[in-house]
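>>> No letters, just coordinates:
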């Protein structure tokens, strides 16, 4: 897979990866994850699209500055990668924190986004539906093994976990330094695009699993009602990593949406 580096506005090096051929599709990973978040899924798109991923600052082969960051700042990093690749406009598909970032790309850089897909994400701010206290406690357990198991169970159904031993590509970049993890968590928690969502003009599809407790599914309807002409699909029985467990059907939903001429 072709790889390279772009430079963010502040000089941070951003590692990117390109695969497939066709109209460009940017795939944005979740919090504390690098491009491997999309392993096993990006292949679904590479027959019809040139896929572009990159390692968020703090992850993978990108630089890891010990400085505060924001989902809006991450959106500027996306544009830096597009500029490096000479891409004027692309489809953008973001999941989890990647969906928060994708919102800002479409808000702040409307000419760079043709179509927008927002998965298992939230508008942020006081109007969003937050995860419950039990979920927060489970993820904050001092025992790393117990916390990882809790995260897996938030990502996938028990049936899927029983049949799949790995790889666990949505559990975060294991080499991410602690300061970068803190900055990612703060950026995701501070996200609030509610007031600006009405400015999005890209055709938008919102996807969410009904059984997602990490980011409750009611956020999908909140986002779809806020973005003009957006449509939401809530997927029965799926959790936060719906895009893995729900393959190939969820990938086909995205491909159909991106190919629809209307």
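On my side now, so go ahead. Here the structure is a predicted model, which is why all the values come from computation and not from measurement. Numbers count the residues shown, from 1 in each chain.
>>> C-alpha only now, for contacts and for neighbours.
Noted.
>>> Wait, a helix at residue 175?
No. Secondary structure of residue 175 (DSSP: H, G, I helix; E, B strand; the rest coil): coil, not part of a helix.
>>> Roughly how far does the residue lying closest to residue 48 once chain neighbours are set aside sit from residue 91?
Spatial nearest neighbour of residue 48, chain neighbours left out: residue 22 (5.5 Å); criterion: CA to CA, 6 or more residues apart in numbering. According to CA to CA, to the nearest Å, residue 22 stands 11 Å off from residue 91.
>>> Of the two, give the one with the bigger neighbour count.
Counted by other CA atoms under 10 Å, residue 22 and residue 91 do not tie: residue 91 has more neighbours, with 20 against 13.
>>> tell me the contacts of that one?
24-26, 113-116, 258 (CA atoms under 8 Å, 6 or more residues apart in numbering).
>>> Residue 154 too?
212-214, 239-240.
>>> follow-up on the earlier one: pretty sure the residue nearest to residue 48 contacts residue 49?
Yes. Using CA atoms under 8 Å, residue 22 is in contact with residue 49, at 4.1 Å.
>>> those helices in the chain, which residues are they?
Secondary structure of the chain (DSSP state H): helices at 71-85, 97-108, 133-139, 144-155, 158-163, 178-190, 218-226, 242-245, 249-259.
>>> structure B:
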């Protein structure tokens, strides 16, 4: 059976856009695949194998590059609703009737809109290191840390930006981050680079729109009560990019969902890498119920 390291990219064309994805894992326990949506500037080559492999050992997984990202063609859409349209259309093109969905960080924004706009498509939803669109109680992240991620243009700048944004600055935590960086960047061959300047600018535009109360009607904050499926919300207790309080606000607004909240101690945005073993186990337990 293929692993994250050995899975070969596959492609499907939807409305003139060639979407790239990895699809691998076990179908022994369930035929419902788990789709992963990645963070800001990331591609399907930027996941942690220590997170992905324990999950794919028990279920099929699909890691998707949205349009304009990684090995996919096209351009980055301006709203997360459009990103969600892409997810739903790719799933349909693959002949899949229902999925579980995990969105991390910016991918979590997309996951919320997918669940809201395609409610029969999603069986269970996992929202990791993310939060709702603009609304009461929502806090903005560290603009300097986000700026370093956005402007990074070489390996050293990318490493520095992600380690500072995902991990606290203590020597022990930076050492943990360095181990993650090494295993993540060496897991796969022929890896895509982080998203380039043009696509990054488009992603920033989508973030700004998501965070602007003037576009509240396009977002998730006032619609979270529409979600009526099991939802797992997870984060670290000191997330500086998508502040941890936003996970709490999101959890409280999922009034009609079977919502669960898990906060990991002494960790930030990169909790799913630092606690990869625990989080992968939690994901499998949540999806197996």
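That came through, no problem. No experiment lies behind these values; they were computed from the predicted model shown.
>>> TM value for the aligned chains?
After superposition, the two chains reach a TM-score of 0.88 (TM-score structural alignment, normalised by the length of structure 1), with 257 aligned residues with a CA RMSD of 2.4 Å.
>>> Please identify the most buried of the helices of structure 1.
helix 97-108 (a mean of 26; mean count of other CA atoms under 10 Å).
>>> how far does stretch 220-238 of structure 1 stretch from start to finish?
Length of stretch 220-238 of structure 1, first residue to last, CA to CA: 14 Å.
>>> ugh, wrong one, I meant stretch 87-101 of structure 2
10 Å.
>>> what does stretch 186-200 of structure 1 give?
End residues of stretch 186-200 of structure 1 are separated by 24 Å (CA to CA).
>>> And for it, what's in contact with it?
31, 68-71, 97, 100, 103-104, 106-107, 110, 123-125, 127, 223, 226-228.
>>> show me the contacts for residue 238 of structure 1.
156-157, 208-212, 245-246.
>>> Repeat the analysis, applying 6 Å as the threshold.
Shown in contact with residue 238 of structure 1 (CA atoms under 6 Å, 6 or more residues apart in numbering): 209-211.
>>> cool, residue 219 of structure 1 as well?
residue 122.
>>> Next, work out how far apart it and residue 80 of structure 1 are.
29 Å.
>>> For the alignment partner in structure 2 of residue 208 of structure 1, which residues are in contact?
Applying TM-score structural alignment, one finds that residue 208 of structure 1 aligns to residue 235 in structure 2. Applying CA under 6 Å, 6+ apart, we find residue 235 of structure 2 in contact with 128-129, 263.
>>> top of those residues by neighbour count?
Result: residue 129 is most packed of the contacts of residue 235 of structure 2 (other CA under 10 Å), 29 neighbours.
>>> That residue against residue 105, yeah?
Yes. With contacts counted by CA atoms under 6 Å, residue 129 of structure 2 reaches residue 105, the gap being 5.0 Å.
>>> and the longest strand for structure 2?
The single longest strand within structure 2, with elements called by DSSP state E, is strand 17-25.
>>> nearest residue to the match of residue 208 of structure 1 other than its sequence neighbours?
residue 129 (4.7 Å).
>>> Map that neighbour across to structure 1 for me.
Checking TM-score structural alignment: residue 129 of structure 2 goes with residue 120.
>>> Could you do residue 245 of structure 2 as well?
When structure 1 is aligned by TM-score structural alignment, residue 245 of structure 2 is paired with residue 218.
>>> Can you report how many residues lie near the nearest residue to its match once chain neighbours are set aside?
Among residues not flanking residue 218 of structure 1 along the chain, residue 129 sits closest, at 6.7 Å (CA to CA, 6+ apart). Residues lying near residue 129 of structure 1 (other CA under 10 Å) number 17.
>>> aligned partner of residue 129 of structure 1 in structure 2?
So residue 129 of structure 1 corresponds to residue 139, using TM-score structural alignment.
>>> Kindly report the same for residue 48 of structure 1.
By TM-score structural alignment, residue 48 of structure 1 lines up with residue 58.
>>> center of structure 2, which residue is that?
Taking CA atoms, centre = their mean, the centroid of structure 2 lies closest to residue 104, which sits 2.4 Å from it.
>>> do you know how far that residue is from residue 38 of structure 2?
6 Å.
>>> quick revisit: what is the nearest of the contacts of residue 235 of structure 2 to residue 44 of structure 2?
Residue 44 of structure 2 lies nearest to residue 128 out of the contacts of residue 235 of structure 2, by CA to CA, at 16.1 Å.
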